[in-house]
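[1] Provided below for reference: sequence and predicted model.
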Amino acid sequence: MTMPSWKKYVVPSALFLLCALAQAAAPDSSLAARLAAFDGWVASRMAMERMPGMTIGFTRGDVEWVQGYGYADLENQVPATAVSSYRLASVTKPMTAVAILQLVEQGKVDLDAPVQTYVPYFPVKPFPITVRLLLGHLAGIDAYRDHKTEQHFKEHKTTRESITVFEYFDLIAEPGTRYRYTSYGYNLLGAVIENATGESYGGYMQRHVWGPLGMTATMMDDPAAVIAHRVRGYGLEGRELKNSEFVDVSSRFSAGGTRSTVPDMLAFGKGIHDGKLLSPASLALMQESMVTRAGRLSDYGMGWETYPTGGRYVISHSGQQPETATYLFSFPSRKLTIAVASNLERVNTAAFAERLFEVVTGEAWELKPYIAHANAQLYGQLAKGLFDEGRAQLEKTGQPYTGDPAVTQLAFDQINLQALKQDDARAASLFIAAARHPAGGRVLLTAGSSMAARLRQAGFDLDQYANSGPLAFVRDYIVLSQAAPAGGTPRFDPAFEQAMLKLGASWDRTAAVAWPAQPSSVAQLSKQLETAFRDQLVYPDFMAEINELAQTSSGRGDSVQALALARLAVALYPLSDRAQALHGILLMSAGDSAASIAALRLALDRDPQGAASATALNNAAYRLKAGGAVAAGTALLQAAIQLHPDVANLHDTLGSFYVEQGLRAQAVQAYQQALRLDPAYPGADGARAVIARLNNAH
């Protein structure tokens, strides 16, 4: 049989294999050319990330494209292909959520019933745990506590044994009050499916979810089974690739215990778009963010992350576990799904999916303008909130959030009074952050979607703002509102309007400046960007690119270039917490502790919840350790504790770093301090177990 010209196999030296399902249409010639150019970007990115193999693809309407890059098995030089079989990890969760909602539609499960209705052996807790709250990670169920045990099971576990792992954990919060992402909650949902149907989880999924969508390569991960095209998993120790540790993921069965291919992931996304598995009402419920009792969005619906990005309506889910990293993006109103899977642990697969989105749609994933004046940074925050919430609402429903002019006017009045005429900049920023939540009246959604609807009515193409961004969106609305009859269109504060017109004009001059494809040197890069951005009010934020280049330089041992890039970041973006934090982290890696802490303090002052927050520095320390810089990671944790002395988790992480270095006494002290600060912090039980193990080792 002769293959169509758009299907091709290239020998492993070119590091890719293109394959697509026979019934899918081919990309048109223009898209095919862009996809060919995408190959070069992927090869460069994979080399930088030290990725062995990856498969990525999309489906839009009747067009489907899937391609493998690199190797599914390095040792035997087996290429990654469209049919390579990867662990799905947490991309399993939206599939489990679909199964639960099917059973709700059939009357076999009640979303608001206590979980013990279906899993009677699960211990009753001080507060009722409902199926609905489990779906949204709002049930108070904790995640892993003793990581050294719970994330390294070698033996197969039954459903009952999987529940036993965590069934006596205390709740971390009253259900409904706190979002806590946890695979254990989704294990309980798997048990609900089994007890409500009398079938095994895998059996039900094959008959009612995977099978109806033709997902023939999707199955429970079984280390003993012979599975066609199974990839071998890898991790990085420093810059050296190692075979992944074997972990039996049956303990995560309905939360992350499956294996599949990218075409099957795409089939699942298409099945969601086409309504093949659930009613429209259930689909809407699944894709709507849940809300805490305090009225805050969790940005997670039922099995899907729901945060609007770049002003577009998108749902997604990532997956990370030994042997794999996955991501599934769904754009329901566009009938577009993008899926990616890699056999390298902890790699940023989202970056590949985002780039493919740009190739397929011609839209920027997310524009990030940097505003160079502190007193105008608040305006950028407001513009982004209005754009993200407003344009996404129009893309999702085609209509503004409310048709009541009085409610819309009230939203504008609140923005004007509490953000734009507020003397306290921190209070204004907090108002804007809260204004997207129900407790804040959904002010940004109300005003932003009204703006989008009025622009569309006036003939503006809302799609254009993907490539011009929030500043252009707000600027165009201001121009439109100023030309409208008095009282007919809600207006912003005049000072804000004037500032936004100036910012918009500056953005028109700088937005087209692109990050160079092949920066030849830091000096040349500095000259190019500083010249382009000199005396401008706003210009593109290339912090992600600078950070990536700096981390790559640091990873290969070029600390001089890494620090030079960090200094460039601070020179271009002095008001950015990310720039100051990058400088601080790289100074710590270079051994300059005092300068590092000073830079981190600046970052913390820029944004207390940003790149120098306790969580961000904790994650940065783990990245240093993963790159082989355990000592630098330890020093960074010690600095983080100076900045955040009362955060138990930092002391806990420091304890784990000390354990890895054989410093038992220091490890015990760190864990004990974590427990003194918070005896019930999420890792408390694990800390007690480690302390007992270390004390018994003497």
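    Alright, I've got the coordinates.
[2] Going by C-alpha atoms from here, please, whenever you check contacts or count neighbours.
    Fine.
[3] which other residues reach stretch 179-196?
    Under the criterion CA atoms under 8 Å, 6 or more residues apart in numbering, residues 90, 93, 96, 99-100, 103, 108-109, 115, 118-119, 131, 134-144, 159, 162-163, 166, 199-201, 204, 252-256, 292, 298 lie in contact with stretch 179-196.
[4] Now do the strands in the stretch 251-400 of the chain.
    For the stretch 251-400 of the chain, the strands defined by DSSP state E, counting those that start in this stretch cover 258-260, 315-321, 324-331, 336-342, 369-371.
[5] Specify the stretch among the ones you listed that is closest to residue 617.
    Ranking the strands of the stretch 251-400 of the chain by proximity to residue 617 (CA to CA) places strand 315-321 first, at 20.1 Å.
[6] Check the offset of the closest one from the chain's centre.
    7 Å (CA atoms, centre = their mean, to the nearest Å).
[7] Please compare the first structure with the one that follows:
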Amino acid sequence: MTQPLAIALSLLALTAQAQASPESRAQALLDAMREAGGVPGMSAAVWQDGKLRWQGFSGLRDVAQKLPVQADTRFRLASASKPFAAAAVAQLKAQGKLDVDKPVGALLPELEPAMAALTPRLLAAHLSGMPHYEARDASVGGARHVAARESLVYLKGRELRSAPGSRYLYSTWGYTLLAAAAEAAASQPYLDLLSSKVAPGLAIGPDQTGQSPAMSQAYHFVGQRPQPAPAADFSYSWGGAGLAATAPALAEWGGRMLQGRVVDAATRDWMWRPVLDNAGQPVGERSFKMGFGWRLDSDAEGRRTVHHAGSTLGARSVLLLWPQEGAAGGTSVSLLSNAMWTSSIERSAELLSAPLRPPVPGLAAQACPLKASRFDGELDGAAVQGSASFRRDADGLCRGELSLPDALAKVVNPGPQPAADKLVVIGLQGDLARAALVTPIGLADWRAQADGSVRVEGVAGRRLMLRLAE
């Protein structure tokens, strides 16, 4: 090859690389994640520094009619509904209409004594001792309710699982009670409170799957194939699991929280402080501590995050916020899907939004390995190896495919979604200085190392090291 031709080809490659915009990277990740998980439809959005920065849509909202996911498609939020109930209570607290440390029985005298003694603070932080779903709840979801207070009938005869304040015990029923308390304190139906005070003007409201053309259909996996999910009415717990939203609306609502527009800044910061148990210790599980309706955490760089995820029939969802990122108010990311699938969805939302957030400093460079044909490495110290191929797409984005060794397949193919026979790599920063390894259980964090190897974090908690070779 002549020197002028080599220089021209190099310049062409650099030009192609520059065309890979942050938005195109995010959309490529969303598409690849949906395909890997076998989920019919997904939607995501990023709000940043005061405005909606990006919104992405992938797949179908209705498989039978082949209708695509669109900007106005609403998805079930499942437990990502919980921060809305917490925000309603926090608004009432700030207005002096509700004392979060006063028993809810003063507002709801029909409660049995044990639950009447619980406080909003205990309920919001899952410190109340309230049970989560039980065997008796198999038939719940067959009736439509018009007020949160109507659902208190489902709490009759239930016993607390632990002494109030003694330990973290996740409970959606606790949020059924929390929403009823907000409704009583506001003297306003919960859905009216939501639309007028908590999320006014946004495409956020009750789940109306099967009742509204704006809603995505709901799916579940049967034999690793998505099938229409049985009908379910979540009005028994609007506070805990019963809302729906578009991805752009959910991300914008997160932005409003960051800006102090849902609750004032002082109340917001109070919500985002750890709640303490009776022994004075913060409570939570996995990596997060529990605030007032929000999970308090950090990302892969140790930057502060707050979030809440959800999983139920026909839904997997998350809202993830970076309060201190950016010059004008932080970043809010939503990720919604219309099937319940096994996923590390908080990490997936973090990586999906990475192209639109500040780059990670000090990463080792890794050019797109166009000549790579194989890899070897270790999964928790055990050897893995397979074939590899990489290319640049029309946008200049570096993409790769790795065959799936048996040891790694056992980790990333837990079901119920379809099993994969390969993994996809999509560049996030530079070419492959940072990338996303796309698996059936979501996105994992690929980072180039100074010695030429790759460290992958977020594969179901496993340690994965890889080396590419020609």
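    Cool, the structure landed. Keep in mind that what you see is a predicted model, and the values were worked out from it rather than measured.
[8] still on that earlier bit, can I get the strands of the stretch 251-400 of the first structure in JSON lines with mean neighbour count?
    Putting the strands of the stretch 251-400 of the first structure into JSON lines (neighbours: other CA atoms under 10 Å) gives the following:
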{"stretch": "strand 258-260", "mean neighbour count": "23"}
{"stretch": "strand 315-321", "mean neighbour count": "22"}
{"stretch": "strand 324-331", "mean neighbour count": "26"}
{"stretch": "strand 336-342", "mean neighbour count": "30"}
{"stretch": "strand 369-371", "mean neighbour count": "22"}
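[9] what's the closest of those strands to residue 391 of the first structure?
    Closest to residue 391 of the first structure of those, according to CA to CA: strand 324-331, at 13.7 Å.
[10] That closest one vs the second structure, mean deviation?
    Mean deviation of strand 324-331 of the first structure relative to the second structure after superposition (mean CA distance after the TM-score superposition for the first structure): 0.7 Å.
[11] contact partners of that strand?
    86-89, 91, 233-234, 265, 269, 313-320, 336-350, 353.
[12] Which part of the second structure matches it?
    Under TM-score structural alignment, strand 324-331 of the first structure corresponds to residues 315-322 of the second structure.
[13] Skipping its backbone neighbours, what lies nearest residue 311 of the first structure in space?
    residue 388 (3.7 Å; CA to CA, 6 or more residues apart in numbering).
[14] sorry, back to before: any chance of a PyMOL selection covering the buried ones in the contacts of stretch 179-196 of the first structure?
    Of the contacts of stretch 179-196 of the first structure, the buried ones go into a single PyMOL selection, burial set by 16 or more other CA atoms under 10 Å:
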select buried, resi 90+93+96+99+100+103+108+109+115+118+119+131+134+135+136+137+138+139+140+141+142+143+144+159+162+163+166+201+204+252+253+254+255+256+292+298
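[15] So which of the contacts of stretch 179-196 of the first structure sit within helices?
    Judged by DSSP state H, these include 93, 96, 99-100, 103, 131, 134-135, 159, 162-163, 201, 204, 253-256 as members of helices.
[16] how about the strands in the stretch 351-470 of the second structure?
    In the stretch 351-470 of the second structure, the strands defined using DSSP E, counting those that start in this stretch lie at 374-379, 382-392, 398-403, 422-429, 434-439, 442-448, 454-459, 462-469.
[17] Now tabulate the ones you listed in a markdown table and tack on mean neighbour count and distance to residue 61 of the second structure.
    As requested, the strands of the stretch 351-470 of the second structure are exported to a markdown table (neighbours: other CA atoms under 10 Å; distance: least, CA to CA, whole Å):
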| stretch | mean neighbour count | distance to residue 61 of the second structure |
| --- | --- | --- |
| strand 374-379 | 17 | 37 |
| strand 382-392 | 18 | 30 |
| strand 398-403 | 21 | 27 |
| strand 422-429 | 22 | 24 |
| strand 434-439 | 27 | 22 |
| strand 442-448 | 26 | 20 |
| strand 454-459 | 20 | 28 |
| strand 462-469 | 18 | 33 |
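[18] Could you check those and tell me which one is nearest residue 138 of the second structure?
    Among these, the nearest to residue 138 of the second structure by CA to CA is strand 442-448 (28.9 Å).
[19] Kindly name the residues of the first structure that line up with that closest one.
    Strand 442-448 of the second structure corresponds to no residue of the first structure when matched by TM-score structural alignment.
[20] and for that strand, what are the contacting residues?
    Here strand 442-448 of the second structure has contacts from 33, 37, 343-345, 347-348, 351-352, 363-366, 432-438, 454-459, using CA under 8 Å, 6+ apart.
[21] okay but the residue nearest to residue 311 of the first structure is in contact with residue 310, surely?
    Yes - using CA atoms under 8 Å, residue 388 of the first structure is in contact with residue 310, at 5.9 Å.
[22] Quickly list what's touching both of the two.
    Common neighbours of residue 388 of the first structure and residue 310 (CA under 8 Å, 6+ apart) do not exist.
[23] which residues of the first structure does stretch 234-245 of the second structure align to?
    Mapping stretch 234-245 of the second structure onto the first structure (TM-score structural alignment) gives residues 249-260.
[24] First-to-last residue distance for the matching stretch?
    Stretch 249-260 of the first structure has an end-to-end distance of 14 Å (criterion: CA to CA, to the nearest Å).
[25] Other residues contacting that stretch?
    85-93, 96, 153, 156-159, 161-162, 183-184, 186-187, 189-190, 201, 217-222, 319.
[26] Counterpart of residue 337 of the second structure over in the first structure?
    In the first structure, the residue matched to residue 337 of the second structure (TM-score structural alignment) is residue 342.
[27] mean deviation (superposed) between the lengthiest strand in the first structure and the second structure, please.
    With secondary structure taken from DSSP state E, the first structure has its longest strand at strand 63-73. Here the mean offset of strand 63-73 of the first structure against the second structure after fitting is 1.2 Å, by mean CA distance after the TM-score superposition for the first structure.
[28] Summarise which helices and strands that strand is packed against.
    If contacts are counted by 3 or more CA pairs under 8 Å, 6 or more residues apart in numbering; DSSP states H and E, strand 63-73 of the first structure sits against strand 16-19, strand 53-60, strand 78-79.
[29] Give me the mean deviation of the longest one from the second structure.
    When you say that, I think you mean strand 53-60 of the first structure. Averaged out, strand 53-60 of the first structure is 0.6 Å away (mean CA distance after the TM-score superposition for the first structure).
[30] in the second structure, what residues pair with that strand?
    Strand 53-60 of the first structure lines up with residues 41-48 of the second structure when matched by TM-score structural alignment.
[31] same check, this time on the first one
    Under the alignment (TM-score structural alignment), strand 16-19 of the first structure falls on nothing in the second structure.
[32] before we move on, what about the shortest one?
    The counterpart of strand 78-79 of the first structure in the second structure, counting by TM-score structural alignment, spans residues 67-68.
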